[in-house]
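Visitor: Based on what follows, work out the 3D shape:
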Amino acid sequence: MAQAVVQAGKYIGAGIVMGLGALGPALGEGNIGSKAMEAMARQPEMVGTITTRMILADAITETTGLYALLIAFMILLF
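Guide: The predicted structure is shown next:
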C-alpha cells in the first residue's frame, strides 16, 4: 500500500514538474517569435540575421524545458 502511494506521488510530481517546466519555454519562444516577426516586417533586408538570432534564442530558451524533463526523469527513477 505504501509503495503505491510513493509511486503515485512520483507520477504526480513528475507531471507537475513537466507542466510548469514547459510553461516558461512555451511563453518565451512565442514571445521571441512574435518579436522576430515584427523586426522582419520593419527591416526586410535583415531577415537572415534576425532568423539566425531567433533560432539561437529559441534553442537557449528550450534548455529550461529540457532541464525540467531531466528532473522529471530523475523523480521517476529514484
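
Visitor: drop to CA atoms for contacts and neighbour counts, all remaining ones
Guide: OK.

Visitor: which stretch of helix or strand covers the closest residue to Ala72 other than its chain neighbours?
Guide: Nearest residue to Ala72 in three dimensions, chain neighbours excluded: Ala14, at 4.5 Å (CA to CA, 6 or more residues apart in numbering). Here Ala14 sits within helix 2-42, counting by DSSP states H and E.

Visitor: Following up with a second sequence; could you model it the same way so I can compare the two?
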Amino acid sequence: MQYIAAAIAIFGASIGAAYGNGQVISKTIESMTRQPEMAGQLRTTMFIGVGMIEAVPILGVVVALLLIFI
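Guide: All right, here's what the predicted structure looks like:
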C-alpha cells in the first residue's frame, strides 16, 4: 500500500504541475502578443512562476520517499 500511495502522490503532483505550467506559459505568450513591449518583464515573471510551480513535484517526491521509507 505504501508504494501505491507514493505513486499517487507523485502522479498528482506531476499532473498538477504540468497543468499549471501550461496555463502560465500560455497566458504569458498571449500577453506577449497583446503587449510586445512588455515581453521582457513578462518572461521574467513567467520564469519565477514556473520555478515556483516546479516546487510542487519536488515536494511530491519527498512525500513519496517518506511514504516508502518511513
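
Visitor: TM between them?
Guide: With the length set by TM-score structural alignment, normalised by the length of structure 2, the two chains reach a TM-score of 0.92; 70 aligned residues with a CA RMSD of 0.9 Å.

Visitor: What does the residue nearest to Ala72 of structure 1 correspond to in structure 2?
Guide: Under the alignment (TM-score structural alignment), Ala14 of structure 1 pairs with Ala6 in structure 2.

Visitor: check contacts around that match.
Guide: Val63, Ala64, Leu65, Leu67, Ile68 (CA atoms under 8 Å, 6 or more residues apart in numbering).

Visitor: Whichever residue in structure 1 pairs up with Lys27 of structure 2: how many residues sit nearby?
Guide: With TM-score structural alignment as the criterion, the equivalent of Lys27 of structure 2 in structure 1 is Lys35. By the criterion of other CA atoms under 10 Å, Lys35 of structure 1 has 14 neighbours.

Visitor: Distance check, Lys35 of structure 1 against Met46 of structure 1.
Guide: From Lys35 of structure 1 across to Met46 of structure 1, the span is 14 Å (CA to CA, to the nearest Å).

Visitor: Ala68 of structure 1 matches what in structure 2?
Guide: Taking TM-score structural alignment, the alignment pairs Ala68 of structure 1 with Gly60 from structure 2.

Visitor: how about the closest residue to Ile32 of structure 1 other than its chain neighbours, what does it touch?
Guide: Using CA to CA, 6+ apart and skipping the chain neighbours, the partner closest in space to Ile32 of structure 1 is Met54 (6.6 Å). Counting by CA under 8 Å, 6+ apart, Met54 of structure 1 makes contact with Ile32, Gly33, Ala36.
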